[in-house]
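[1] The sequence isn't on hand, but the structure is:
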């Protein structure tokens, strides 16, 4: 016997905000890239590279966000919900690669410091602060609810901090001629990026590998089932996460007695509600009686 319990929760996130952030960041990237070349500032170039990776991440996030809202069909039975997790994984991985490259460049610059035109650096860093601040502010409310938006938001916050650092660096070069501050900033920015990206790589990989979600334990499932005296045991448990919101449980339930289908249906329905309280929205149970499970009641019951 199968039981389906569906509970839909839509974290509606505005794709328009993402699109607006893309345009803003594209402008700043081009400006900082040109400025970085003219001023000879590695920190400004690394900021431009950040911003470019931001633009890429925002475009991917926007497209994945639209994909994930497409309805499911007979071939894509889960819809495209995993698109956002793939986007988050890809973005974070690219950021790590970019950061490693910048670290190497920064070390080269520390060995042979290069002169930097500080006025350019300060003006463009200030522009970066305005644009990234505005974009991050647009996305911050949705960042908690969605790993894909969170990866885009992290990019923006990283950029905001970077722009502040680059502005301060430009000021120090302008006042004291400390050219070495430029590669040092580039190093710090890159290390920060690697750290923040790594946590996203870990979380998104966990979902793609169908690991049990961190906030719902198999023990909690067992404890919930134990509250039902008519159920002898639960086994063959599979617990996984489709995306940020949907947790799925699939298991076999062994009943003490050979109950009528209507009675089993009622128990399973109540169990579905109890499991919803610990964060499991979708449940599928195969119900059996007797230790071997051979005398399984084979019928199907759907509950929405």
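    In hand now; what should we look at? Here the structure is a predicted model, which means the values were calculated and not measured.

[2] Please make it C-alpha for all contacts and neighbour counts, starting now.
    Will do.

[3] Quick check, central residue of the protein?
    residue 147 (2.3 Å; Cα atoms, centre = their mean).

[4] what's that residue in contact with, if anything?
    Residues in contact with residue 147 (Cα atoms under 8 Å, 6 or more residues apart in numbering) are 84-85, 88, 200, 204, 244.

[5] Now rank those by neighbours and give me the top one.
    Among these, the one with the most neighbours (other Cα atoms under 10 Å) is residue 85, at 29 neighbours.

[6] right, and that one touches residue 243 too?
    Yes. Between residue 85 and residue 243 there is a contact under Cα atoms under 8 Å: 6.9 Å.

[7] mind listing the helices for the stretch 101-250 of the chain?
    Here the stretch 101-250 of the chain has its helices, by DSSP state H, counting those that start in this stretch, at 118-143, 147-176, 181-208, 218-226.

[8] Next, format those as JSON lines and append distance to residue 53.
    Formatted as JSON lines, these follow (distance: least, Cα to Cα, whole Å):
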{"stretch": "helix 118-143", "distance to residue 53": "13"}
{"stretch": "helix 147-176", "distance to residue 53": "8"}
{"stretch": "helix 181-208", "distance to residue 53": "11"}
{"stretch": "helix 218-226", "distance to residue 53": "38"}
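
[9] Alongside the first one, take a look at this:
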């Protein structure tokens, strides 16, 4: 069976990043030179993928380091910060493209169809090469980036089609229309991304986990008489963290204590929880959190 070693994944991400970054610069320059808002819009799309690739590359490299005294949960949560920054930059860029493209719907301007055609060919090749390199990976993070690059390939195919039409027909309105469609697609992705990120950032319980069911299962553990202060959140949208206080029905023997912990571990594993912290309180023991009115 083939294995996707970490250094291979990082190497592929590094290559894809520099290919994408270099070509994004070419896109912005080419979009201005060809007077094509569609190319500028796709440059914004590729800029977003540059951020996605940079984050994937950086955090893939950090993954092996794990936790330390400063970041005791590791670096997984940094992806949220990077995603929010990327979303804000893409919002600014997208509104700029719309401010240029919308007036051209009313008063179309001529675009250099031959230049658009040449850039589109290069765009399909560059993004296609990067996509093929990453699509061979087994890492979920790498495969997700490969899907982003597939979207880029399809976007450049659309620009290629419009360029061919403009080479034979003077329908200049097609360029701003395509720019607006690409930008609206980017904005829809940003909104969807933020809807997923914000609850994680605010430490909401993951929608994929049933908190009530987890509490019910834990409450049925033998020798346990109560469950409180159950907290469930996600580090990065994938890795779930659980903390909980259990009240024992009596003073537990070492064997009974071990039984409770083993059963708790089974429940945690069944729900796919990445990290858990358990505190067991004796019947006559007061909870520190309740005393502090937390």
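    Good, I have the coordinates. Because the structure is a prediction, the values reported are computed rather than measured.

[10] Let me see the TM-score of these two.
    TM-score of the superposed chains, computed with TM-score structural alignment, normalised by the length of the second structure, equals 0.86; 284 aligned residues with a Cα RMSD of 2.7 Å.

[11] Would you mind saying which of the helices of the stretch 101-250 of the first structure lies nearest residue 92 of the first structure?
    helix 181-208 (4.8 Å; Cα to Cα).

[12] which secondary structure elements does the closest one contact?
    When contacts are defined as 3 or more Cα pairs under 8 Å, 6 or more residues apart in numbering; DSSP states H and E, helix 181-208 of the first structure packs onto helix 42-68, helix 83-111, helix 147-176.

[13] Now distance to residue 213 of the first structure too, for those helices, in JSON lines please.
    Listed next are those as JSON lines, based on distance: least, Cα to Cα, whole Å:
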{"stretch": "helix 42-68", "distance to residue 213 of the first structure": "20"}
{"stretch": "helix 83-111", "distance to residue 213 of the first structure": "14"}
{"stretch": "helix 147-176", "distance to residue 213 of the first structure": "13"}
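
[14] quick one, which of those helices is nearest to residue 266 of the first structure?
    Across those, closest to residue 266 of the first structure is helix 42-68 (Cα to Cα), at 33.4 Å.

[15] and the helices of the stretch 101-250 of the first structure, which is most packed in?
    Comparing the helices of the stretch 101-250 of the first structure by mean neighbour count (mean count of other Cα atoms under 10 Å), helix 147-176 comes out on top with a mean of 23.

[16] Looking at the helices of the stretch 101-250 of the first structure, spot the one closest to residue 101 of the first structure.
    helix 181-208 (8.9 Å).

[17] now the strands for the stretch 201-304 of the first structure?
    231-241, 247-255, 282-289, 300-303 (DSSP state E, counting those that start in this stretch).

[18] from the ones you listed, which stretch is densest packed?
    strand 282-289 (a mean of 22).

[19] what helices or strands is it leaning on?
    Strand 282-289 of the first structure packs on strand 2-5, strand 247-255, going by 3+ Cα pairs under 8 Å, 6+ apart.

[20] Including distance to residue 63 of the first structure, could the strands of the stretch 201-304 of the first structure go into TSV?
    Below are the strands of the stretch 201-304 of the first structure laid out as TSV (distance: least, Cα to Cα, whole Å):
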stretch	distance to residue 63 of the first structure
strand 231-241	21
strand 247-255	23
strand 282-289	26
strand 300-303	33
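
[21] Indicate which one of these is closest to residue 213 of the first structure.
    strand 231-241 (6.1 Å).

[22] Which residue, other than its chain neighbours, is closest to the aligned partner of residue 61 of the first structure in the second structure?
    Under the alignment by TM-score structural alignment, residue 61 of the first structure pairs with residue 56 in the second structure. Leaving aside its chain neighbours, residue 56 of the second structure sits nearest to residue 141 (6.6 Å; criterion: Cα to Cα, 6 or more residues apart in numbering).

[23] Tell me the spacing between that neighbour and residue 171 of the second structure.
    Separation of residue 141 of the second structure from residue 171 of the second structure (Cα to Cα, to the nearest Å): 41 Å.

[24] Neighbour count: the two, which is higher?
    Set side by side, residue 141 of the second structure and residue 171 show more neighbours around residue 141, with 18 against 15, by other Cα under 10 Å.

[25] so the more buried one sits right up against residue 55, yeah?
    No. Applying Cα under 8 Å as the test, residue 141 of the second structure and residue 55 come out as separate, 9.9 Å apart.

[26] Over to the alignment partner in the first structure of residue 66 of the second structure. Which of the three states is it?
    In the first structure, residue 66 of the second structure lines up with residue 71, judged by TM-score structural alignment. With DSSP: H, G, I helix; E, B strand; the rest coil as the basis, the three-state label of residue 71 of the first structure is coil.
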